[in-house]
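1. Sequence unavailable; structure follows:
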């Protein structure tokens, strides 16, 4: 075997090893996605959906399984006297001793992601319907009815700061500041810079006579929204 041929074979072997490592990384990545999708936490599920979409939309050129010629791999690996089981390209043993076919894995992830996407679309449409009804009831001064619709909207979509802010305002109209505060804290957990949440929260503390928390909330609102200080000052004058 001349040197040039040996160098070429070495380069080919390096490429194969790199591709196989990438394949194993992809299987690990898919396992992580499935775990996220199965989580009971909404944010973790959303991360899983985004990761699944990214993996599923990867171009064919980047998909390991579609690029590898198995016969070519066997030839190259044997030339280095390394034994490679072809089944390793299709199965990876997990920590529990089970085996998972990556093609089946990806298909299941695709189906699950599509199902969740469609479910999210349906729930979003229902939420918009309830939100519209709630807004109409609120404008008519029918606050109990508005509250009922906001509750139903939040049952569909639980991670919308807007819905929590609107329900909090409805609770304020009903004189239930403590419940409004709970909603506003949830809204700020979802969006820590939300000016409307801060202002409504300050309003609640003002109505409850808690000057300390009122001042702290206004100060934090200004800190988080330095470009809106004059607006904040004008708004609190109305309280």
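-> The structure has been received and is ready for your questions. Small disclaimer: the values here were computed from a predicted structure and weren't measured.
2. alpha carbons only for contacts and neighbour counts from here, please
-> Will do.
3. Report the contact partners of the closest residue to residue 228 other than its chain neighbours.
-> Spatial nearest neighbour of residue 228, excluding adjacent residues (Cα to Cα, 6 or more residues apart in numbering): residue 222 at 7.0 Å. Neighbouring residues of residue 222 by Cα atoms under 8 Å, 6 or more residues apart in numbering: 228, 229, 232.
4. any idea how far residue 40 is from the first one?
-> Looking back up the chat, that one is residue 228. 37 Å (Cα to Cα, to the nearest Å).
5. Compare these two (neighbour count), which wins?
-> residue 228 (13 against 9; other Cα atoms under 10 Å).
6. circling back to that earlier point, quick one: the residue nearest to residue 228 is in a helix?
-> Yes - Residue 222 forms part of a helix when assessed by DSSP: H, G, I helix; E, B strand; the rest coil.
7. Residue 186 in helix, strand or coil?
-> Per three-state DSSP, residue 186 ends up helix.
8. Residue 163 is in contact with that one, correct?
-> No - look at residue 186 against residue 163 with Cα atoms under 8 Å: they stay out of range, at 10.3 Å.
9. The protein: strands as residue ranges?
-> 92-93, 99-100 (DSSP state E).
10. Kindly reformat these as CSV containing distance to residue 4 and mean neighbour count.
-> Putting the strands of the chain into CSV (distance: least, Cα to Cα, whole Å; neighbours: other Cα atoms under 10 Å) gives the following:
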stretch, distance to residue 4, mean neighbour count
strand 92-93, 35, 14
strand 99-100, 40, 14
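11. could you redo those strands as CSV and give each row distance to residue 136?
-> As requested, the strands of the chain are arranged in CSV below (distance: least, Cα to Cα, whole Å):
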stretch, distance to residue 136
strand 92-93, 56
strand 99-100, 52
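12. Relative to residue 135, which of these is closest?
-> strand 99-100 (49.4 Å; Cα to Cα).
13. who does that closest one touch, helix- and strand-wise?
-> Applying 3 or more Cα pairs under 8 Å, 6 or more residues apart in numbering; DSSP states H and E, one finds that strand 99-100 contacts strand 92-93.
14. try it against this one:
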């Protein structure tokens, strides 16, 4: 846990420092005595804020633009005034904002972890509807966890909701395209939907991405083919 927190803080700091020069240049232009420079600074700030606004995801720590680098929150610009805002004050506001987003993410992660454990317990008791509810609440807190989508997909399979399972397993693969569990769950959902073409296509893809697990995958497929429904993940 401590190592993960350190990594997250280091990543946040490195991304923040990467943006310092860009922010510094904008602030200097906004505070310039040259009106043309002020206009340029205003245009650059507006464009910068547009990038932040268009890519903000309130459920993740990172605010990303096309190059997937962390950028600062729009509220950090709300107090920019060319007559009163110093660069030091501006950077201090940015630092506080980054720290707050980290703390918010940590709180959401802890809540999601608690709900995930409760969902797993409900699943093992055969309470699949309750498991779905708990996993859904966990996803509401953390929307970028492949594990949560995989777990909910498995609960959906046990409820016979194969289309929903396909959606969740597909989402898990979007978040982690090499996830063996997500691939096999997607294949199982298609198999139970009697969509043999999709089933075989997914299995081929899973084998291609997990060539060191071919024996395991073949055993999984054999188990499906013989109508054994024992869950190999729990």
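-> Perfect, thanks for sending it. Because the structure is a prediction, the values reported are computed rather than measured.
15. related to what we said a few turns ago, how far away is the residue nearest to residue 228 of structure 1 from residue 166 of structure 1?
-> 22 Å.
16. next one: residue 186 of structure 1
-> With distances taken as Cα to Cα, residue 186 of structure 1 is found 12 Å from residue 166 of structure 1.
17. So between these two, which is more surrounded?
-> residue 166 (24 against 19).
18. Please pull up the equivalent of that one in structure 2.
-> For residue 166 of structure 1, the aligned residue in structure 2 is residue 151 (criterion: TM-score structural alignment).
19. One more: residue 134 of structure 1?
-> Per TM-score structural alignment, residue 134 of structure 1 is aligned with residue 119.
20. How about residue 209 of structure 1?
-> With TM-score structural alignment as the criterion, residue 209 of structure 1 matches residue 194.
21. number of nearby residues for the nearest residue to residue 128 of structure 1 once chain neighbours are set aside?
-> Leaving aside its chain neighbours, residue 128 of structure 1 sits nearest to residue 153 (7.2 Å; criterion: Cα to Cα, 6+ apart). Residue 153 of structure 1 has 27 neighbouring residues, counting by other Cα under 10 Å.
22. and what of the one 4 residues further on?
-> Summarising burial for residue 157 of structure 1: neighbours were counted as other Cα under 10 Å, giving 17.
23. again, but for residue 234 of structure 1
-> 10.
24. Now check it against structure 2: what is it aligned to?
-> Alignment note: residue 234 of structure 1 maps to residue 219 in structure 2; criterion TM-score structural alignment.
25. ok, now which ones touch its match?
-> Applying Cα under 8 Å, 6+ apart, no residues contact residue 219 of structure 2.
26. which one is the residue nearest the centre of structure 1 nearest to, not counting chain neighbours?
-> Nearest residue to the geometric centre of structure 1 (Cα atoms, centre = their mean): residue 46, 2.5 Å. Ranked by Cα to Cα, 6+ apart and with sequence neighbours excluded, the top spatial neighbour of residue 46 of structure 1 is residue 37, at 7.6 Å.
27. Residue 44 is in contact with that neighbour, correct?
-> Yes - between residue 37 of structure 1 and residue 44 there is a contact under Cα under 8 Å: 7.1 Å.
28. Show me which of these two is the more surrounded one.
-> Neighbours per residue, other Cα under 10 Å: of residue 37 of structure 1 and residue 44, the larger number sits with residue 37, 25 against 16.
29. got the residue ranges for the helices in structure 1?
-> Assigned by DSSP state H, structure 1 shows helices spanning 3-37, 42-56, 64-67, 70-79, 102-139, 143-156, 161-173, 177-190, 195-208, 211-224, 229-236.
30. can you count the residues close to the match of residue 134 of structure 1?
-> 28.
31. what number of residues lie near the residue nearest to it when sequence neighbours are not counted?
-> Once flanking residues are discounted, residue 119 of structure 2 sits nearest to residue 131: 4.4 Å by Cα to Cα, 6+ apart. Neighbourhood size, residue 131 of structure 2 [other Cα under 10 Å]: 27.
32. Structure 1: which residue goes with residue 131 of structure 2?
-> By TM-score structural alignment, residue 131 of structure 2 lines up with residue 146.
33. Its match against residue 140, yeah?
-> No - Residue 146 of structure 1 is beyond contact range of residue 140, at 9.3 Å (criterion: Cα under 8 Å).
34. joint contacts of these two?
-> Joint contacts of residue 146 of structure 1 and residue 140 (Cα under 8 Å, 6+ apart) do not exist.
35. Quick check: the residue nearest to residue 93 of structure 1 when sequence neighbours are not counted vs residue 55 of structure 1, distance?
-> Leaving aside its sequence neighbours, residue 93 of structure 1 sits nearest to residue 99 (Cα to Cα, 6+ apart; 4.6 Å). Using Cα to Cα, residue 99 of structure 1 is found at 21 Å from residue 55 of structure 1.
36. Residue 229 of structure 1 now?
-> 43 Å.
37. swap in residue 23 of structure 1?
-> Taken as Cα to Cα, the span from residue 23 of structure 1 to residue 55 of structure 1 is 13 Å.
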